[in-house]
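*Asks:* what shape does this take:
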Amino acid sequence: MYSNFMEHGIEYAKQAVKEDDTGNYSKAFQLYMNALEYFQAQLKYEKNQQIEKTIRERCLGYLKRAEEIRAVLDNGGSVPASNGDASVAAQPKSSPKPKDGGGKDKEDPEKAKLKAGLDSVIIREKPNVKWSDVAGLENAKLALQEAVILPVKFPQFFTGKRKPWRAFLLYGPPGTGKSYLAKAVATEADSTFFSVSSSDLVSKWMGESEKLVSNLFQMARDSAPSIIFVDEIDSLCGQRGEGNESEASRRIKTELLVQMQGVGSDDHKVLVLAATNTPYALDQAIRRRFDKRIYIPLPDLKVHLGDTPHNLTESDFEKLAQKTEGFSGSDISVCVKDVLFEPVRKIQDAEYFMKSSDGMWVPCEPKQRGAVKTTLQELDAQDLASKVLLPPITRADFDKVLARQKPTVSKADLEVHERFTMEFGEEG
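*Replies:* Presented below is the predicted three-dimensional model:
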């Protein structure tokens, strides 16, 4: 069936050029989009490198022309004529005119409405999540610092061929901290932060979804430097050609391809940050738009304890790591939070206390030297509660909590993400 993709793409491209030449720009835009869909489908199966190169060159030309037309249909304004690049032989030479004949300063009321709808996705107050709050993930944090912090603070570093990364895909099992890491980026970066989900960009009205995508990127460029964070991007950009794929879904994906093609130009300064739990579900063309694809794995239990007093050894942590295999970040967070309350429970249940060398009361066994039969409530009645010292966390505390908690990430899920990392990504 894929052998017909190329033929359909060429036919749609010819029709698009014809409509473009006659000034029917709305129809031309849709035909360009249809052509791009078929060309992208052909690329999935094409084995001949020369043909693949030709298709990619044509796609770049059609993407550029579609973006020019979209800009005019949305904003009103002039578009430069094609430069006659031989790699895009069918690319039209004419430039569409504004719909209303207005100038650039006159904003389309429809565009103003779409902007107002997207205004809510701009995070104007920083989430107050710092790099140090994100447990582990050193490689991911380093890569994001290179993309976000350094270009703003030290623009002189990024000249010539050295360009900052412009698109990141964070993937991994649910609950590993992908969204949390995005919040840290928003806090640390001196940039406008747009946080969107599929519901922000999907509209029931025909043609409005792709306009929302276009306006989102335009708003980000107007507010540059800026960051667009798309959570659960797989719900927007699943594999093309799936049986349940709608026309609206195809148009959204094509518009994202158009917009992300523009991200990375010197004058845009827009970083696209996306997260997904199912990287294999992403459309191949969308996936290739991300410069960096970083695996956010299940976290280390040790880093969640922080500086809380404990008497666990490295051997204990190794054995606990085996017990918590398959635990997500949120699983471990709940586990550690439960463990942190174990010393409090010991204090509350204790019937004997003794004084430590520094004069603090600590719970103890009845037969321990210096043991005094009393309770926390009795010590509080004597105004001695401030002198009660919580015991350190022990291995037994973890064993007790883990006996009643199970992981939420299956081994099969982990294998999928590890295989994707070997093929397309890198470790966080």
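*Asks:* C-alpha only now, for contacts and for neighbours.
*Replies:* Will do.
*Asks:* tell me what the helix ranked longest in the chain is packed against?
*Replies:* Longest helix in the chain by number of residues, with DSSP state H as the criterion: helix 49-75. In terms of contacts (3 or more C-alpha pairs under 8 Å, 6 or more residues apart in numbering; DSSP states H and E), helix 49-75 is packed against helix 25-45, helix 247-262.
*Asks:* what's the spacing between the first one and its chain's center?
*Replies:* On the basis of C-alpha atoms, centre = their mean, to the nearest Å, the separation between the geometric centre of helix 25-45 and that of its chain is 26 Å.
*Asks:* which parts of that helix are buried?
*Replies:* Neighbour counts over helix 25-45 (16 or more other C-alpha atoms under 10 Å) mark 25-26, 28-43 as buried.
*Asks:* and if you look at stretch 3-16?
*Replies:* 5-6, 8-10, 12-16.
*Asks:* same question, stretch 296-312
*Replies:* Taking 16+ other C-alpha under 10 Å as the basis for neighbour counts, the residues of stretch 296-312 that come out buried are 296-302, 304-305.
*Asks:* ok, now stretch 381-394?
*Replies:* By neighbour count on 16+ other C-alpha under 10 Å, the buried set for stretch 381-394 is 388-391, 393-394.
*Asks:* tell me the one among the residues you listed nearest to Leu114.
*Replies:* Using C-alpha to C-alpha, Ile393 is the member of the buried residues of stretch 381-394 that lies nearest Leu114, at 53.3 Å.
*Asks:* alongside the first, I'd like the structure of this one:
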Amino acid sequence: MAAGTTLQKAIDLVTKATEEDRNKNYAEALRLYEHGVEYFLHTIKYEAQGEKAKDSIRAKCLQYLDRAEKLKEYLKKGKKKPIKEGGESSAKDDKDKKSDSDDEDGDDPEKKKLQSKLEDAIVIEKPKVQWSDVAGLDAAKEALKEAVILPIKFPQLFTGKRIPWKGILLFGPPGTGKSYLAKAVATEANRSTFFSVSSSDLMSKWLGESEKLVKNLFELARQHKPSIIFIDEIDSMCSARSDNENDSVRRIKTEFLVQMQGVGNDTDGILVLGATNIPWVLDSAIRRRFEKRIYIPLPEAHARLVMFKIHLGNTTHVLTEQDLKELAGKTEGYSGADISIVVRDALMEPVRKVQTATHFKRVSGPSPTNHEEIVNDLLVPCSPGDQGAVEMNWMDVPSDKLFEPPVTMRDMLKSLSRTKPTVNEDDLKKLRKFTEDFGQEG
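*Replies:* Below you'll find the model as predicted:
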């Protein structure tokens, strides 16, 4: 972080704190004052140039710290108006500080630094993927609704011994929609905080920092609960432990185990959602903590039919329902991602026709600039022998006069012949074996 950026961040925080103080939101003002002072101290220690600048920042720090102490004492005593003078019992304050997690966060710069790193993992903007956008996978969707949506909507159902699932593992071949399901969860669980983390978020070159990041991730999730922690490609961090593995990697796995289901760790309101293509490499203790292990298989014919319709969207085409059923039948063994590539390649065929055409002819159709208006002078690529064919290339066609050639069955079959499935039979056998031993069908 650049020096100017750190100082500016501190100024922004204390400005906001002053505003909250003025609006009598004293708890929020206290948090912002402490956070701002931390940034000021970082600037003094590492980035400020010259003693004059440092002295100026120190004076500001003292001013904001003094106000923060008054607010802290006021909040503890619960008075109706903020006190004017600072309290005397510093020993009592120190004791309260240890017991109060918010104060602890404010006074532990290392912890705040780690948590600020992880705040980027919070998905603020929802992906806008609905359950209806996910073709098939009914069992997986039901399990996720049971674990995420129902406990939020009907908390009274989950009392006593009936508790929602704490860990769900989605496993299956690449491209079958595991991450897409997670996007649907992020969209549908609109009252939950969604954390999307990968190994790069939790791995650090500094000794001991990686496991602290794991711990702080779960602490952050507890602060923002109900929370969902989605870990894509979880096998990269939680593979089976062995005698000759790196000590830091072993400590990360141990911290995961402790945080997911360890003594003294509260996991209420937290769901850990994992996704992997190779579940057999996961450590057995990690596998046990994922109470539901759901196999996300290659799509069946009816799901492939829906996928073709979803990926075609509102693009102009002349495919009938029978054509789409035929395509669904011809794509046995293709994953959802493979079908997406087939359709995308076919959608480029009209563009290629325009690019390679030597002749165009005039047709009637909706205007490209106003679809409600029908015009008679649009140009479409054609064969040289077609009636009304004019020799010209795409450079000679005005941009508002091109008629979009529709996608045809021939385009789809041509694309299908070029695109091969990416999942091999050996991996499928291993996944089926894992499902028989440990999982359930999705």
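*Asks:* taking the buried residues of stretch 3-16 of the first structure one by one, which sit in helices?
*Replies:* Using DSSP H, 5-6, 8-10, 12-16 are the members of the buried residues of stretch 3-16 of the first structure that sit in helices.
*Asks:* quick revisit: what span of the second structure lines up against the longest helix of the first structure?
*Replies:* Residues of the second structure matching helix 49-75 of the first structure are absent, with TM-score structural alignment as the criterion.
*Asks:* roughly how far is that helix from the heart of the chain?
*Replies:* Between the centre of helix 49-75 of the first structure and the centre of its host chain there is 26 Å, according to C-alpha atoms, centre = their mean.
*Asks:* now the angle between helix 247-262 and that helix, please.
*Replies:* Between helix 49-75 of the first structure and helix 247-262, the angle comes out at 100 degrees (axes from the mean of the first three to the mean of the last three C-alpha atoms, to 10 degrees).
*Asks:* you'd agree Ile227 of the first structure is in a strand?
*Replies:* Yes - under DSSP: H, G, I helix; E, B strand; the rest coil, Ile227 of the first structure sits within a strand.
*Asks:* can you get me a residue count around it?
*Replies:* A total of 29 residues lie near Ile227 of the first structure under the criterion other C-alpha atoms under 10 Å.
*Asks:* that one and Phe290 of the first structure: what is the separation?
*Replies:* For Ile227 of the first structure, the distance to Phe290 of the first structure equals 14 Å [C-alpha to C-alpha, to the nearest Å].
*Asks:* what do you get for Arg240 of the first structure?
*Replies:* Noted for Arg240 of the first structure: a distance of 17 Å to Phe290 of the first structure, by C-alpha to C-alpha.
*Asks:* the two: which has the busier surroundings?
*Replies:* A count of neighbours by other C-alpha under 10 Å puts Arg240 above the other of Arg240 of the first structure and Phe290, at 22 against 19.
*Asks:* show me what contacts the more buried one?
*Replies:* 41, 250, 283 (C-alpha atoms under 8 Å, 6 or more residues apart in numbering).
*Asks:* in the second structure, which of those residues still touch?
*Replies:* Among the contacts of Arg240 of the first structure, the ones still in contact in the second structure (both residues aligned by TM-score structural alignment, their matches' C-alpha atoms under 8 Å) are 250, 283.
*Asks:* could you dump the contacts of Arg240 of the first structure to a markdown table with distance to Arg58 of the first structure?
*Replies:* As requested, those are arranged in a markdown table below (distance: C-alpha to C-alpha, whole Å):
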| residue | distance to Arg58 of the first structure |
| --- | --- |
| Ala41 | 14 |
| Arg250 | 19 |
| Asp283 | 20 |
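*Asks:* and of the contacts of Arg240 of the first structure, the nearest to Leu256 of the first structure?
*Replies:* Within the set of the contacts of Arg240 of the first structure, Arg250 lies nearest Leu256 of the first structure; the separation is 9.9 Å, counting by C-alpha to C-alpha.
*Asks:* so what's the closest one closest to, chain neighbours aside?
*Replies:* By the measure of C-alpha to C-alpha, 6 or more residues apart in numbering, the closest residue to Arg250 of the first structure outside its immediate chain neighbours is Arg240, 7.3 Å from it.
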